[in-house]
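Novice: make a model of this:
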Amino acid sequence: MAKYSKLEDGTILTVKKSNQISKKIKLIAIAAISFVTLGLLCSFFFMKDPVIKQGYIDNTEHRFNDTIGKYTFMTHMQRYPFDKALEAIKSGNEAEIAGYRSLILDYLFEFNRQTPSVIPDLSCKKPVFKATCSEPIFSGKRDSPAKIGLLIQFGFEVDTLLIILHQYRDLVDKIFILESTRTHFKNTKKPLVWERLKYSPEFLPFSDMVVHLVVDDAPLAAASDDMWQMERYQEHQRWSKFVEWNKDTKYFTDSDLLGFGDADEVPSLNVLTELKNCKFRDEIFVVDVGIWFPMGTIYQAFRTDFPVEFTLPYTLGDPTFYTLAGAMKGGVPSRQRGTSAHHILGGMHMSNYCYLPTILLKDMTCTECGMFDKDNLQLMKERFFSNDSQVIQKWQQERCSVSHWGTRIIDVQQLDNNNRQAVSVPWYLECNKGMFPSWEHLPDSRLL
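Specialist: So this is what the prediction gives:
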């Protein structure tokens, strides 16, 4: 203000003020132009970097999250740049191939995460079981129920996750979801699924149950010829992250139980009730759950490679439960696949779920799969651009077929009484089969 104190002519003061404003406007304009120019130069420079370019392909091409409801699965997938992806594969440019491989995961995930179009049956209530503690592994009833933690590895199984969260509520105290920013196949970038689900209406009620453990990009940069390296690494990370969490929270004590497995390895309500309320015999600290393996439809049973004993060939010995004290004895505890010497029967392996987006995501990401190549991509393009929903339905039926397993699959009604003890459909699926029709190999209206 001092610079104007000597001025007596108000007009001059006004002109002076106007000149000052003009100078400010010019300075702002120059700064804005400089900022835009610098941004363009940086964009040009950084887009030369193939890793950053991959991120550009992943995150900015074909925005669709806010408009997904306007498209069918077929028309939505027609928006994926198939031709550019095929050109990248033909050129052999690994950075571009990785970008388009990551992008197709995003496209498939948008329909994989869609809420079932059938409303849940609210009149169907969760069964309640009373613990008997009569299994040979138990010495009697606990003075107070154990806390149960379940440590699972998770990929894209959204429908399965919804079913198991309903299954575990009030019986499992914490579910530790280990999720990676990279797939098992070629470390392809993937979305963190739980982060995208946790505030949606159907998943929000379970948010207090879930502890999200994330394996980020940093430790995964080193290449390896061992295709199973990622799975083993994630099992180690799952345990070390849990140990750190429990050290800070002191939530679980020595006699509490921890289960290890995948999201689709689901103990029955009866098994969980027994584990929660019954004491292991003194010499037992690890027990496998012998679950039924229907291999894609609830009307059949699969003879597995990892039964809990040879007289129960239609069981799979996962997940595996430890006392916390037993798990802390050394090494990295994980699922034992029927080798723990002790077991309890009841549950379902929800593998080979025949919802087409889920199937295609597994094809693209599982360790031994990796279906992102010229022939498969061309076939996908032809089917999505057929504009014929029957083509999609037939495609799903083809992928759901288990005829190549031959006599290893039988009708569930053919099981003997011993193997049938393992058969248990999760209650939320049993009550709401219309929400998840792929479990009966029926069309899903989300895809039409």
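Novice: every contact and neighbour count from this point should use C-alpha atoms.
Specialist: Noted.
Novice: can you identify each of the strands in the stretch 151-300 of the chain by residue range?
Specialist: For the stretch 151-300 of the chain, the strands defined by DSSP state E, counting those that start in this stretch cover 174-180, 210-215, 257-262, 265-267, 278-280, 286-292, 300-302.
Novice: tell me which strands and helices the second one is in contact with?
Specialist: Counting by 3 or more CA pairs under 8 Å, 6 or more residues apart in numbering; DSSP states H and E, the packing neighbours recorded for strand 210-215 are strand 174-180, helix 229-249.
Novice: what sits up against it?
Specialist: 174-181, 194, 234, 237-238, 241 (CA atoms under 8 Å, 6 or more residues apart in numbering).
Novice: ok, these vs residue 95, which is closest?
Specialist: residue 181 (16.9 Å; CA to CA).
Novice: which ones are touching that closest one?
Specialist: Residue 181 neighbours (CA under 8 Å, 6+ apart): 189-192, 214-217.
Novice: and residue 384, by the same measure?
Specialist: 74-75, 77-78, 392.
Novice: just the ones of those in helices?
Specialist: 74-75, 77, 392 (DSSP state H).
Novice: so can I have CSV of those residues showing neighbour count and distance to residue 272?
Specialist: CSV is the format used below for the ones in helices among the contacts of residue 384 (neighbours: other CA atoms under 10 Å; distance: CA to CA, whole Å):
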residue, neighbour count, distance to residue 272
74, 19, 41
75, 13, 43
77, 20, 41
392, 21, 39
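Novice: against residue 286, how distant is residue 329?
Specialist: 11 Å (CA to CA, to the nearest Å).
Novice: neighbour count: those two, which is higher?
Specialist: residue 286 (25 against 9; other CA atoms under 10 Å).
Novice: correct me, but the more buried one touches residue 340?
Specialist: Yes - Residue 286 is within contact range of residue 340, at 6.4 Å (criterion: CA atoms under 8 Å).
Novice: give me the helices and strands touching the top strand by length along the chain, please.
Specialist: Across the chain, the longest stretch assigned as strand under DSSP state E is strand 315-323. Applying 3+ CA pairs under 8 Å, 6+ apart, we find strand 315-323 packed against strand 257-262, strand 265-267, strand 286-292.
Novice: switch to 6 Å and redo it
Specialist: strand 257-262, strand 286-292 (3 or more CA pairs under 6 Å, 6 or more residues apart in numbering; DSSP states H and E).
Novice: could you also give me the structure for this next sequence, so I can compare it with the first?
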Amino acid sequence: MCFPGCGGQKPKASPVEEPHAAGFLSALERANITTAHLQSKLDNPITLSDTRRIMDAVTPYLLMPPEDCGLVDAAVTSREDCGLVQRRDEADDRGFAQDSIADCSSRFFWRVLTGRRREKPIRIVDVVLFGYELDLLEIRFHELDDVVAHTVLLENELSMKGVPKPLMWQEARTQERFARFANRTSSAVVLTRDTPVKKRGLWPWERATRQAAFRVVRMVDMQEGLELDNDDVIIYGDLDEMPSGESLRHLQQCEPRPGVFPLSGGLLFFIGRLDEVYLSDSPVPGWKYLLERPSYHRWHDAKRIRRLEQPKRPGGYLPGGWHLSDYPFLPFILIKRITISESRALESHIWRDVLRGEVRPDFRPLMKGWKKRLTRFDALAAHNARYRMLGEVAGRGPWYLLCNRERFPAWFWMRDRRLD
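Specialist: Presented below is the predicted three-dimensional model:
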């Protein structure tokens, strides 16, 4: 299937210099969403009618696989082929390949792990709040492939502003890029168009989703026959709150200290680029550039709570992973800005250049005091041994993203030909 777009040649490994996205902007115009019309909406509330038309026009681009129409080569699907680890065929007496055995004696995780190996590895279930980011889902599947036993995708028929939206996983699950993960993935619609939602506060749909999430997980446990043990772990968070596979490997194989659950993650906070980290409003104590996400719950404890959510007082923090916020793929950025709860309008200082076909909207001014909150990760690691070790142990970024730059060019200031 050839989706809209697919223009030009393979992307060049160089920063974008000329305007692009002509095909995408033309698609908006064919849906009567002209550049002039959007410009007239800058800094003004977006109507429900505009939101629906934009969503209809943008969705085909969000569904389009990077390899569609032969614009990029086949993906690199193993760390060995990427050169990140040395290929080793030896295995221990439990069947683990040597390069998949966690170093439980590592001092990096000493605050949450005892240094001893578990009697047997636990199973980990990844429960993900999923909206539109199929490219990020592909990256997450590969990052956690050998540590997550099952993935549960929670989708809504409503956006976080209450506007009807398509179920993206139902549309994309048969794509070749997801084939190897399909038998270990379940999906559930949490909020339907008929679900009553108490519209209090800024995030009513998010709150309603959290309240329903655990009910869905219990249902999946029974339907899929997972037969989870008390020590097995449930991850809960948004799709772009991505744990490091290496950190999870240590949690899976190494003994936790008493009282560390519920556990919180600690993620490097990236905003549309991978070279700068953002100082979050919810940092991990002692790690001001790590975001306190996602949450980890023992199945024994999770069965007793009414809803899955970020613990207010976690027993410990597992560092390693990345908050991949504001994926700078233009269709995703546009749909995010019109559907997130806190959005009120398209900000003119961001979108005026975007509507001329520029590739990279600059979202940093949206962040309060952003100039004082961003720092180069390389400089941070050079002067801080803990962050340097974080990059070495847990990874500088998702390996599948770093090994497939042409597949996800927007993260690297490169041209995405799906928009041409």
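Novice: what's the closest of the contacts of residue 181 of the first structure to residue 256 of the first structure?
Specialist: Checking the contacts of residue 181 of the first structure against residue 256 of the first structure by CA to CA gives residue 214 as the nearest, at 23.9 Å.
Novice: now the counterpart of the closest one in the second structure: how far from residue 157 of the second structure?
Specialist: Residue pairing (TM-score structural alignment): residue 214 of the first structure is matched to residue 189 of the second structure. Separation of residue 189 of the second structure from residue 157 of the second structure (CA to CA): 7 Å.
Novice: and residue 406 of the second structure, by the same measure?
Specialist: In terms of CA to CA, residue 406 of the second structure sits 32 Å off from residue 157 of the second structure.
Novice: cool, residue 335 of the second structure as well?
Specialist: 15 Å.
Novice: so what's the residue positioned nearest the centre of the second structure up against?
Specialist: By CA atoms, centre = their mean, the second structure has its centre lying nearest to residue 240, at 2.0 Å. Residue 240 of the second structure makes contacts with 323-324, as judged by CA atoms under 6 Å, 6 or more residues apart in numbering.
Novice: repeat that with 10 Å
Specialist: Residue 240 of the second structure makes contact with 128-130, 133, 136-137, 139-140, 294, 322-327, according to CA atoms under 10 Å, 6 or more residues apart in numbering.
Novice: counterpart of it over in the first structure?
Specialist: In the first structure, residue 240 of the second structure lands on residue 264 (TM-score structural alignment).
Novice: then residue 169 of the second structure?
Specialist: Using TM-score structural alignment, residue 169 of the second structure lines up with residue 194 in the first structure.
Novice: tell me the contacts of that match?
Specialist: 154-156, 158, 161, 177-179, 203, 207, 210, 212.
Novice: now residue 311 of the second structure
Specialist: Applying CA under 10 Å, 6+ apart, the residues near residue 311 of the second structure are 261-264, 292-297.
Novice: could you redo the last one with a cut-off of 8 Å?
Specialist: With CA under 8 Å, 6+ apart, residue 311 of the second structure has these contacts: 262-264, 295.
Novice: go on, residue 149 of the second structure?
Specialist: So residue 149 of the second structure contacts 123-125, 184 (CA under 8 Å, 6+ apart).
Novice: now the helices for the stretch 301-420 of the second structure?
Specialist: Taking DSSP state H, counting those that start in this stretch, the helices of the stretch 301-420 of the second structure run over residues 330-339, 348-354, 370-373, 377-383, 385-393, 399-402.
Novice: residue 238 of the first structure maps to what in the second structure?
Specialist: In the second structure, residue 238 of the first structure lands on residue 213 (TM-score structural alignment).
Novice: next one: that match relative to residue 237 of the second structure, how far apart?
Specialist: Counting by CA to CA - residue 213 of the second structure and residue 237 of the second structure are separated by 11 Å.
Novice: so these two - more neighbours on which side?
Specialist: Neighbours per residue, other CA under 10 Å: of residue 213 of the second structure and residue 237, the larger number sits with residue 213, 25 against 22.
Novice: correct me if wrong: the more buried one contacts residue 154.
Specialist: Yes - look at residue 213 of the second structure against residue 154 with CA under 8 Å: they come within range, at 7.4 Å.
Novice: rewinding a little: which among the helices and strands packed on strand 315-323 of the first structure is found nearest to residue 417 of the first structure?
Specialist: Of those, the one closest to residue 417 of the first structure (CA to CA) turns out to be strand 286-292, at 12.8 Å.
Novice: list the contacts of residue 235 of the second structure.
Specialist: Counting by CA under 8 Å, 6+ apart, residue 235 of the second structure has contacts 124-128, 294-297.
Novice: residue in the second structure paired with residue 168 of the first structure?
Specialist: By TM-score structural alignment, residue 168 of the first structure lines up with residue 144.
Novice: before we move on, the earlier item: which of the contacts of residue 240 of the second structure are buried?
Specialist: 128-130, 133, 136-137, 139-140, 294, 322-324, 326-327 (16 or more other CA atoms under 10 Å).
Novice: nearest to residue 200 of the second structure among the residues you listed?
Specialist: For those, the nearest to residue 200 of the second structure is residue 129 (20.5 Å; CA to CA).
Novice: look up how far residue 309 of the second structure lies from that closest one.
Specialist: Taken as CA to CA, the span from residue 129 of the second structure to residue 309 of the second structure is 11 Å.
Novice: can you work out which residues contact both of these two?
Specialist: 236-237.
Novice: and the helices and strands packed on strand 315-323 of the first structure, which is most packed in?
Specialist: Mean neighbour count (mean count of other CA atoms under 10 Å) peaks for strand 286-292 among those, with a mean of 31.
Novice: specify, as a residue range, where it falls in the second structure.
Specialist: Under TM-score structural alignment, the match for strand 286-292 of the first structure is residues 262-268.
Novice: repeat that for stretch 317-329 of the first structure.
Specialist: Against the second structure, stretch 317-329 of the first structure falls on residues 292-304 (TM-score structural alignment).
Novice: show residues contacting that stretch.
Specialist: So stretch 292-304 of the second structure is in contact with 228-238, 241-243, 261-267, 282-284, 308-311, 317, going by CA under 8 Å, 6+ apart.
Novice: just the buried positions in it, please.
Specialist: Buried-residue list, stretch 292-304 of the second structure, by 16+ other CA under 10 Å: 292-299, 302-303.
Novice: would you map the strands across the stretch 1-150 of the first structure?
Specialist: 138-141, 148-153.
Novice: redo the ones you listed as TSV? Include distance to residue 127 of the first structure.
Specialist: Output for the strands of the stretch 1-150 of the first structure, formatted as TSV (distance: least, CA to CA, whole Å):
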stretch	distance to residue 127 of the first structure
strand 138-141	21
strand 148-153	19
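Novice: so which of these is the most surrounded?
Specialist: strand 148-153 comes out most buried of the strands of the stretch 1-150 of the first structure by mean count of other CA under 10 Å, with a mean of 24.
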